[in-house]
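*Asks:* fold the following.
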Amino acid sequence: MAMYKRILVATDASELAERAVQAAIDLALSMQAELVAVRVVRRDPNSYFEGSVVLPQVDVARLVEQINAEAQSTLDKVKAEADAKGVKKTQAIVVQSETVSDAIIETARDQQCDLIVMASHGRKGIKRMLMGSETLQVLTHSHTPVLVLR
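*Replies:* Predicted coordinates for the structure are as follows:
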């Protein structure tokens, strides 16, 4: 098995993504690798709503703040868990992007990760952040190896 030095794990806080996080932590431990936990937040909060809900600007600002805080808190938990289990170094990065798959691929490249770990699909509807199609996009376009967990 190849030795990985920096593993990126993408999460959207769904149950399935949580399993991917656990697997990435265990893998990082067994390989003595560093972990980069990433959550992608869409820049346009209106994209969270199906249909055409138009929000007043002030509500949009508040929503963006809330979504970012929630994303950061998800990643802080991942970092705390990884630290507690003995992963040597974990970074928590919230990435703002319109395209989840591009953001994951770019972050893996920028952070010099040699493996991407993600769930096969994530949440649906209003909470949607990672979808099966996003995972497929990462698999198709990433030059970094991808481990997909079902």
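
*Asks:* hey, let's count contacts and neighbours off CA atoms from now on
*Replies:* OK.

*Asks:* tell me the SS of residue 12?
*Replies:* coil (DSSP: H, G, I helix; E, B strand; the rest coil).

*Asks:* neighbours of it, just the number please.
*Replies:* 25 (other C-alpha atoms under 10 Å).

*Asks:* how much space between it and residue 71?
*Replies:* According to C-alpha to C-alpha, to the nearest Å, residue 12 stands 8 Å off from residue 71.

*Asks:* where do the contact lists of these two overlap?
*Replies:* Common neighbours of residue 12 and residue 71, counting by C-alpha atoms under 8 Å, 6 or more residues apart in numbering, are 39, 40.

*Asks:* now do the contacts for residue 54.
*Replies:* Residue 54 neighbours (C-alpha under 8 Å, 6+ apart): residue 46.

*Asks:* mind checking the SS state of it?
*Replies:* coil.

*Asks:* tell me which stretches of the chain form helices.
*Replies:* Assignment of helices within the chain using DSSP state H yields the ranges 15-31, 57-85, 100-110, 132-141.

*Asks:* make JSON lines out of these and add distance to residue 43 and mean neighbour count.
*Replies:* Below are the helices of the chain laid out as JSON lines (distance: least, C-alpha to C-alpha, whole Å; neighbours: other C-alpha atoms under 10 Å):
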{"stretch": "helix 15-31", "distance to residue 43": "21", "mean neighbour count": "20"}
{"stretch": "helix 57-85", "distance to residue 43": "8", "mean neighbour count": "16"}
{"stretch": "helix 100-110", "distance to residue 43": "10", "mean neighbour count": "19"}
{"stretch": "helix 132-141", "distance to residue 43": "16", "mean neighbour count": "16"}
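
*Asks:* please generate a structure for the following sequence too, so the two can be compared:
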Amino acid sequence: MFKHILVPTDGSPLSQDAVIRAVAFAREAGARLSFCHVEPPMPTSFGSLAGITSATIEQEFHAKVDGRAQDILQAAEQVAAEAGVPCARVLLVRSKPHEAIIEAATTQGCDLIFMASHGRRGVTALLLGSETQKVLTHSKIPVLVYR
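*Replies:* This next block holds a predicted model:
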């Protein structure tokens, strides 16, 4: 039924569990995976000191963020490789992760988004919302939420 599944991952324990479940799901379905990680852009306040932009600060920020993202994606790829499931990686820098996830699913030609629910509750959920909820609300591609 599903042939290409996008799996957003942020490296959190629940997201890592979702990666494991998505790999098992893809293996049973005979599908391939694209693991997606979305990083925020560098905050503008980090890029300037007293109004002077520092290329060094920007380079260090991007190196650290990219290194962390690559580690997260490599860990997901390892799980897929051990299960014999073909996969690819997608790394995006966007201020709105839900938009990046939907964009990645569309551009990669995915027919399912398989993602974790981080289960924010109370005031935090009310104020911040949930990226999973935003993907569910805006995606035209089916979304399977692992909890």
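
*Asks:* distance to residue 94 of the first structure for the helices of the first structure - can I get that in JSON lines?
*Replies:* Below are those laid out as JSON lines (distance: least, C-alpha to C-alpha, whole Å):
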{"stretch": "helix 15-31", "distance to residue 94 of the first structure": "15"}
{"stretch": "helix 57-85", "distance to residue 94 of the first structure": "6"}
{"stretch": "helix 100-110", "distance to residue 94 of the first structure": "10"}
{"stretch": "helix 132-141", "distance to residue 94 of the first structure": "17"}
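
*Asks:* residue 5 of the first structure is nearest to which of those helices?
*Replies:* Proximity to residue 5 of the first structure (C-alpha to C-alpha) singles out helix 15-31 among the helices of the first structure, at 7.3 Å.

*Asks:* which elements pack onto that closest one?
*Replies:* Other helices and strands packing on helix 15-31 of the first structure, by 3 or more C-alpha pairs under 8 Å, 6 or more residues apart in numbering; DSSP states H and E, are strand 6-10, strand 34-41, helix 57-85, strand 115-119, strand 146-149.

*Asks:* which residue range of the second structure does the first one align onto?
*Replies:* Mapped onto the second structure using TM-score structural alignment, strand 6-10 of the first structure covers residues 4-8.

*Asks:* centre of the chain to that stretch, how far?
*Replies:* 9 Å (C-alpha atoms, centre = their mean, to the nearest Å).

*Asks:* ditto for stretch 48-65 of the second structure
*Replies:* So, by C-alpha atoms, centre = their mean, the centroid of stretch 48-65 of the second structure is 24 Å from its chain's centroid.

*Asks:* residue in the first structure matching residue 21 of the second structure?
*Replies:* Aligned against the first structure - with TM-score structural alignment as the criterion - residue 21 of the second structure pairs with residue 23.

*Asks:* so what's the closest residue in space to residue 26 of the second structure that isn't next to it in sequence up against?
*Replies:* Closest residue in space to residue 26 of the second structure, ignoring its immediate chain neighbours: residue 32 at 6.3 Å, by C-alpha to C-alpha, 6 or more residues apart in numbering. Contacts of residue 32 of the second structure were listed using C-alpha under 8 Å, 6+ apart, and they are 3, 4, 5, 26, 85, 86, 87.

*Asks:* residue 97 of the first structure matches what in the second structure?
*Replies:* Residue 97 of the first structure maps onto residue 94 in the second structure, by TM-score structural alignment.

*Asks:* tell me, how many neighbours does that match end up with?
*Replies:* Other residues close to residue 94 of the second structure by other C-alpha under 10 Å number 15.

*Asks:* from residue 88 of the second structure, how far out is it?
*Replies:* 19 Å.

*Asks:* try residue 4 of the second structure
*Replies:* Distance from residue 4 of the second structure to residue 88 of the second structure, by C-alpha to C-alpha: 10 Å.
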